[in-house]
Structure formats: structure tokens, C-alpha cells
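J.: this one's sequence-less:
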């Protein structure tokens, strides 16, 4: 179920990066999203969106290529079996095409995870952090503004 939602999200983010005209979108929660919701972390980590966006914005100020790096991490994580943050496992990061993932983007995800967990505890999954960081990077690069379902 999450696989289908991930494929749709990846398609939208890729369209934004390659310059396709995509209006602002809201991905709605229904039976195809596997129980994801737009307000999944509203009570457990209300600061989540601000922490992620602030960190991505600061990193993009240093290196705009981090957008491409995050998008590639998101793509490699979500296909073929759904978004689960397995791409962050040491064995996965060095396997085949994953070995050339952008180290700066991987460090950004780890930095965001540490900040979020310091503020909210371990309530937010790394898969959600990857998805939100990628969404924010694409939006900051001029792509669409997507309401990203959470709860991976």
C-alpha cells in the first residue's frame, strides 16, 4: 500500500525537478495510503515540519545540489518495496547504485533525525524524515508544494 503512495509521490517530485508544470498538490489520505495521514505527528512532534524545513533550507543555502541528493535517496529508498528508510542501513548505503548516493544529503538526513529525536523523542520515523526533507528541498527549489502524508 505504501508502495503505491510512494510511487505517486516520487513521480510528482521527479516531475517538479525536471521542470514539468505541476500545480500545488495535496495527497489525500484514503485506503491506498496504508494508514498515512497529513497530521500523523501533530501531537507527538508539532515542531517536526519546522525542524525539517529549517535544516533543509540551511543546507540548500550551502549547497543547492543537496536537492538532487535527497531526491535520489528518496527514490532509492521507496522503490521497489516502499518507503522504509532501509537506505540508511550501512549495508544498503554501500550496495550497488546506492554507493554513489550523495554523502552530504545522507548527513543531512542524519542531522535532521538527531534534531527531531532530541526535541520529540524517537517518535518520527526516518522514512518520514526522508520524505519530508525531500518534499521541502523540491519545494525550495521551485517545485510544487506537496502536503506529504506521514506515518511510515
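T.: Thanks, I have the structure now. All values reported here derive from a predicted model rather than from experimental measurement.
J.: contacts and neighbour counts: CA atoms only from here.
T.: Fine.
J.: all the strands of this protein, in order from the start?
T.: 25-26, 146-147 (DSSP state E).
J.: wait, residue 53 sits on residue 134?
T.: No - counting by CA atoms under 8 Å, residue 53 does not reach residue 134; the two are 9.7 Å apart.
J.: which one of these two has more residues nearby?
T.: The neighbour count for residue 53 versus residue 134, taken as other CA atoms under 10 Å, is higher for residue 134 (29 against 20).
J.: what about that one, distance to residue 117?
T.: Separation of residue 134 from residue 117 (CA to CA, to the nearest Å): 18 Å.
J.: second one coming, line it up with the first:
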């Protein structure tokens, strides 16, 4: 991953609805706790569902919403083998937006997709919510430290 373009951000799917693409800077911006944060790499968790037939059309959904995922052909077999009640970690890159009506639609290009073993973590939705909350708190603290300097 290219750390020059930004760190990995732990997010809920619903947060990506509010990302905006800044064409001048060539980057996605997301407002997190009132602060504009550049976003390229995301870490999401949720259930993967096939969206259509033919080319891999996948949606990742968590308890807050869903996001379209672009899957490369080498991941197809892995995705079709996921159990129905899957819960997965997704590491991905936000891609340049496509226009639908007057808004840009965010898609995530999957780089890594791993099924969460529910015997290791029987409450993945609750633990993921806590992790994202903690990450947002860390961002807020980090922003306050930067502003004070």
C-alpha cells in the first residue's frame, strides 16, 4: 500500500456515502468528526453478497449501509465459496468516481478479502463497531494535537 497517499482508514460502509472526490487534488475527502480527512485505503468489515451474474458484482454490507466492491478475477472463486452468513475483512482502495445523476458513486477496489472465523470472534459486528469508534476517537485526538501545535 502506498502510505504516501494516505493511511488505512477503519470505516463503516455508510461513511463512504459522504466521501467526495476532489478532482483538483485527485483524492477522496471524508469528513470525520467535523474534520476533512483524505481517504484512499479503507478497512471495512461486513457481509459480502453477489450483486449480479457474469462479471463479479459484489456488495459489502455492514449494519450501517453498503458499498459496491470491484473484485479482480483471481478473487472470484474465493467469493463464491463464502458461506451465506459470512462476515469479512476487506482492505481496498477507493477508485475514481463514476457519475450517476449529479453525484459521484464511491466504489472500493478489493485488495484483500478475508472471511472472519466466527469461532475466533463470535460477535464481529459489535467488536468492529468498537474498533471503528476507537479509531474515530484516535483521529479526533490526533487532530486536536495537530491543531495545538
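T.: Yes, it's here. Just so you know, these numbers come straight off a predicted model, no measurement behind them.
J.: report the TM-score for the pair.
T.: For this chain pair, the superposition-based TM-score is 0.25 by TM-score structural alignment, normalised by the length of structure 2; 60 aligned residues with a CA RMSD of 4.7 Å.
J.: that older thread, residue 10 of structure 1 is nearest to which of the strands of structure 1?
T.: With CA to CA, the closest approach to residue 10 of structure 1 among the strands of structure 1 belongs to strand 146-147: 11.3 Å.
J.: any chance you could map the helices in structure 1?
T.: Using DSSP state H, the helices of structure 1 run over residues 2-17, 48-62, 66-78, 90-93, 103-120, 126-140.
J.: could you do structure 2 as well?
T.: Under DSSP H, structure 2 gives helices at 76-80, 124-148.
J.: can you redo those as JSON lines with distance to residue 50 of structure 2?
T.: As requested, these are exported to JSON lines (distance: least, CA to CA, whole Å):
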{"stretch": "helix 76-80", "distance to residue 50 of structure 2": "8"}
{"stretch": "helix 124-148", "distance to residue 50 of structure 2": "20"}
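J.: quick one: closest of those to residue 113 of structure 2.
T.: Of all the helices of structure 2, helix 76-80 comes closest under CA to CA, at 8.5 Å.
J.: just the buried positions in that closest one, please.
T.: residue 79 (16 or more other CA atoms under 10 Å).
J.: swap in stretch 51-66 of structure 1?
T.: Applying 16+ other CA under 10 Å to stretch 51-66 of structure 1 flags 51-53, 55-57, 59-60, 64, 66 as buried.
J.: kind regards, and thank you for your time.
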